[in-house]
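*Asks:* requesting a structural model of the entry that follows:
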Amino acid sequence: MTTDNTTVFVSGATGFIALHVVSDLLKAGYIVIGSGRSKEKNDGLLRRFNNHPNLSVEIVKDIAAPNAFDEVFKKHGKKIKVVLHTASPFHFQTTDFEKDLLTPAVNGTKSILKAIKEYAADTVEKVVITSSVAALVNPGDMGNPSLLISEESWNRDTWESCQANAVAAYCGSKKFAEKAAWEFLKENKSSVKFSLSTVNPGYVFGPQMFADSLKNGINTSSGIIAELVHSKAGGQFQNYSGVFIDVRDVSKAHLVAFENPECAGQRLVLSEGLFCSQEAVDALNEEFPQLRGKIATGEPGSGPSFLEKNSCKFDNSKTKKLLGFKFYNLRDCIVDTASQMLEVQNQV
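*Replies:* Just a heads-up that it's a prediction; the model follows:
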């Protein structure tokens, strides 16, 4: 696919991952139409990209509303060739799991696909959905060292069982939204022309596209690093664990997902390996002299043995082959994330 005049629609364009995606698309020469929840957010986005001539933004107030994307596709459908659906709720501040996590994730995915079918069936050629490793494995199984997860795996929670708590509900929301997308394509194969790929990242670390966005809060995964940066010497921390990936690699993968024809119909599992908070805090203590002695240390060096006992195994060799580029390692990822946080706090 040539970039000349190729128009890409990015839903949820003001999000942590999406801002990197928008930046990479503009650098590659694509025309980008984004969506955001309000005029204020959208104006902020345009300002951040210096009112780039190839960038415009539309308001989609609520992705869970029926026909949420209809207006955008009525207006622009005839020129959009690629759709990157990154918008989905990701937070744990709720007890109404269906209303705040499950339903919006599923409805948002269905409504964007329906809008494509209705108004851009002949023009949209590629759809990439930002899913998650959470669609592959539920939180309980994540800690099972005898389990091997790959591109073929699915989270085994049901709609009911994933409502045990907010984390399980978020993971369930990613599974059911992704399932809805594959089912939609199966049912509508004859009336749309697009191929579908999903991008399934683990914990996403790495710097924000714009450092000042840290002043308005932080994405959920990077919050783990922020907690450690703000921990106290001798203090305790929760030893989170799972697979990780750098946001810059997630962004790059979204472009390869639609540019490389071999990615059509594939689930791209983005993981550079396992991490735990202990390994992250070791990196912070080793790489930032100004933090040494001021933040928690836990049990230095115990990360690998903790992961051996407390994490399932991942095999995403198929994805790595399809994408064909090297991912950031954990140390660089943590250092770049923390450096930006410290810079914003003027602690460097």
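*Asks:* alpha carbons only for contacts and neighbour counts from here, please
*Replies:* Fine.
*Asks:* what about the strands in the stretch 101-250 of the chain?
*Replies:* Listed in chain order, the strands found in the stretch 101-250 of the chain under DSSP state E, counting those that start in this stretch are 126-130, 148-149, 195-201, 203-205, 241-246.
*Asks:* adding distance to Val256, write those out as a markdown table.
*Replies:* Conversion of those to a markdown table gives the following (distance: least, Cα to Cα, whole Å):
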| stretch | distance to Val256 |
| --- | --- |
| strand 126-130 | 10 |
| strand 148-149 | 22 |
| strand 195-201 | 10 |
| strand 203-205 | 18 |
| strand 241-246 | 16 |
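*Asks:* of those strands, which is nearest Phe258?
*Replies:* Ranking the strands of the stretch 101-250 of the chain by their distance to Phe258 (criterion: Cα to Cα) puts strand 126-130 first, at 6.0 Å.
*Asks:* one more, please, to line up against the first structure:
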Amino acid sequence: MTNSKDKTVLVTGGSGFIAVHCILKLLQEGYSVRTTLRSLSRKEEVQQMLKVGGFNSFEKLSFIEANLSSDNNWDEAVKGCEYVLHVASPTPAIQFTHEDELINPAKEGVLRVLKASRDANVKRVVLTSAFGAVGMGHKNRRTPYTEEDWTNIDSNIHAYQKSKTIAEQTAWEFIKNEGGNLELSAINPVAVMGPILGADFSHSHRMIKQMLEGEIKACPKIYSCYIDVRDVADLHLLAMTHPNANGERFLATTGNVLSMLDVAKILKRRLGNKALKVPTRELPNWILKLSALKNPSLRMIATLIGQYMQASGEKAKKSLNWYPRSNEDSIVATAESLFKLGLIKK
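*Replies:* Reported below is the predicted structural model:
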């Protein structure tokens, strides 16, 4: 068993939704945590999110300013660290003129972190990748995606998914050719749900928020697997220390696929009067496609219409003894946290 008391872990992008849950879990396990922020002005915000998560002692938490688009401070960030959780990712721009605006920052960012980690004799980096690097661009798929699958970047997919795929492939290529003794594991989460700790949350949560506020009048015919952020954090820690995780990627998913209408029905059933504005009908595909032509924020969603999205979480369960919560519990936890933090407009 790893003695966490004398180990320091770097978590990149500490203000992010998954990252702050990873920090919370690491601190609960007794690790010393250093985390990067693009601006140290967000330090108090991270501490407040950790307090919402039930953790109030910050003696083992430190902050350093570092940006994935710059070489500055990365050597200092990884210095003395046993492990690195590379969770940070450049924020996807809704509007961009060329896909390289998303691809290049993601690719360059992962190389900065890996090079600094190798040079500092870090033992292992755990990369937060995405299902978007596994299951996009495959036509006529009818069997669950596994870690053996890679997104087809030559197909007509959104540039964000292409950037996640290329960034992860770049990481594995670096480890193979230039990694030295550095170890690498990758986590590929599906749509992430679970309790939010602050105003910084994922696009999956935004969908729940829009449903509860009545902004979504009908559910697009889109299917997805889901996972709780607490289980994603648990999987990061298992991948960080478990001997079976070196050189492996792991899909973070319950393995159960739901339509958006299924999600709406869960909210209706479990939240009662709080879910009065949640839609109960489905949106014809042509309306979403037409709307996406005018609204850039809908374009990535529109590319998912009709996509087979089933993904298997069996590898992580068998290799790492990882057992996630149910989809229903994590969806309800999402909604309840939005209400608790006053983020739902009346």
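*Asks:* and the TM-score between them?
*Replies:* The TM-score (TM-score structural alignment, normalised by the length of structure 2) is 0.84; 316 aligned residues with a Cα RMSD of 2.4 Å.
*Asks:* how about the strands of the stretch 101-250 of structure 1, which one is nearest Ile17 of structure 1?
*Replies:* When those are compared for distance to Ile17 of structure 1 using Cα to Cα, the nearest one is strand 203-205, at 8.5 Å.
*Asks:* what range in structure 2 does the closest one sit on?
*Replies:* Under the alignment (TM-score structural alignment), strand 203-205 of structure 1 falls on residues 191-193 in structure 2.
*Asks:* does Ser256 of structure 1 really touch Leu323, like I thought?
*Replies:* Rather than Ser, residue 256 of structure 1 is Val. Yes: under the contact definition of Cα atoms under 8 Å, Val256 of structure 1 touches Leu323, with a separation of 6.4 Å.
*Asks:* out of the two, which sits in the more crowded spot?
*Replies:* For the pair Val256 of structure 1 and Leu323, the greater number of neighbours falls to Leu323 (22 against 16), based on other Cα atoms under 10 Å.
*Asks:* can you find the partner of the more buried one in structure 2?
*Replies:* With the correspondence set by TM-score structural alignment, Leu323 of structure 1 lines up against Leu320 in structure 2.
*Asks:* residues touching that match, list them.
*Replies:* With contact taken as Cα atoms under 8 Å, 6 or more residues apart in numbering, Leu320 of structure 2 is in contact with 238-239, 242, 244-245.
*Asks:* would TSV of these with distance to Ala167 of structure 2 and secondary structure be doable?
*Replies:* Formatted as TSV, the contacts of Leu320 of structure 2 follow (distance: Cα to Cα, whole Å; DSSP: H, G, I helix; E, B strand; the rest coil):
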residue	distance to Ala167 of structure 2	secondary structure
Leu238	22	helix
Ala239	19	helix
His242	23	coil
Asn244	23	helix
Ala245	19	helix
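*Asks:* most neighbours of all those residues, which one?
*Replies:* Ala239 (29 neighbours).
*Asks:* show me what that residue lines up with in structure 1.
*Replies:* Alignment note: Ala239 of structure 2 maps to Ala257 in structure 1; criterion TM-score structural alignment.
*Asks:* OK, contacts around that match?
*Replies:* Ala257 of structure 1 touches 128, 197-199, 263-264, 268, 323, counting by Cα under 8 Å, 6+ apart.
*Asks:* and which of those is nearest Ser305 of structure 1?
*Replies:* Taking Cα to Cα as the measure, Ser305 of structure 1 lies nearest Leu268 of the contacts of Ala257 of structure 1, at 27.8 Å.
*Asks:* confirm that closest one sits in a strand?
*Replies:* Yes: using DSSP: H, G, I helix; E, B strand; the rest coil, the assignment for Leu268 of structure 1 is a strand.
*Asks:* who are the contact partners of Trp150 of structure 2?
*Replies:* Trp150 of structure 2 is in contact with 133-136, 165, counting by Cα under 8 Å, 6+ apart.
*Asks:* do you know how far Leu85 of structure 2 is from Thr128 of structure 2?
*Replies:* Summarising the geometry, the distance separating Leu85 of structure 2 from Thr128 of structure 2, computed by Cα to Cα, to the nearest Å, is 8 Å.
*Asks:* for Asp234 of structure 2, that is, sorry about that
*Replies:* When Asp234 of structure 2 is compared with Thr128 of structure 2 (using Cα to Cα), they lie 13 Å apart.
*Asks:* the two: who's more crowded?
*Replies:* In terms of neighbours (other Cα under 10 Å), Thr128 is the more surrounded of Asp234 of structure 2 and Thr128; the figures are 23 against 19.
*Asks:* all set, thanks.
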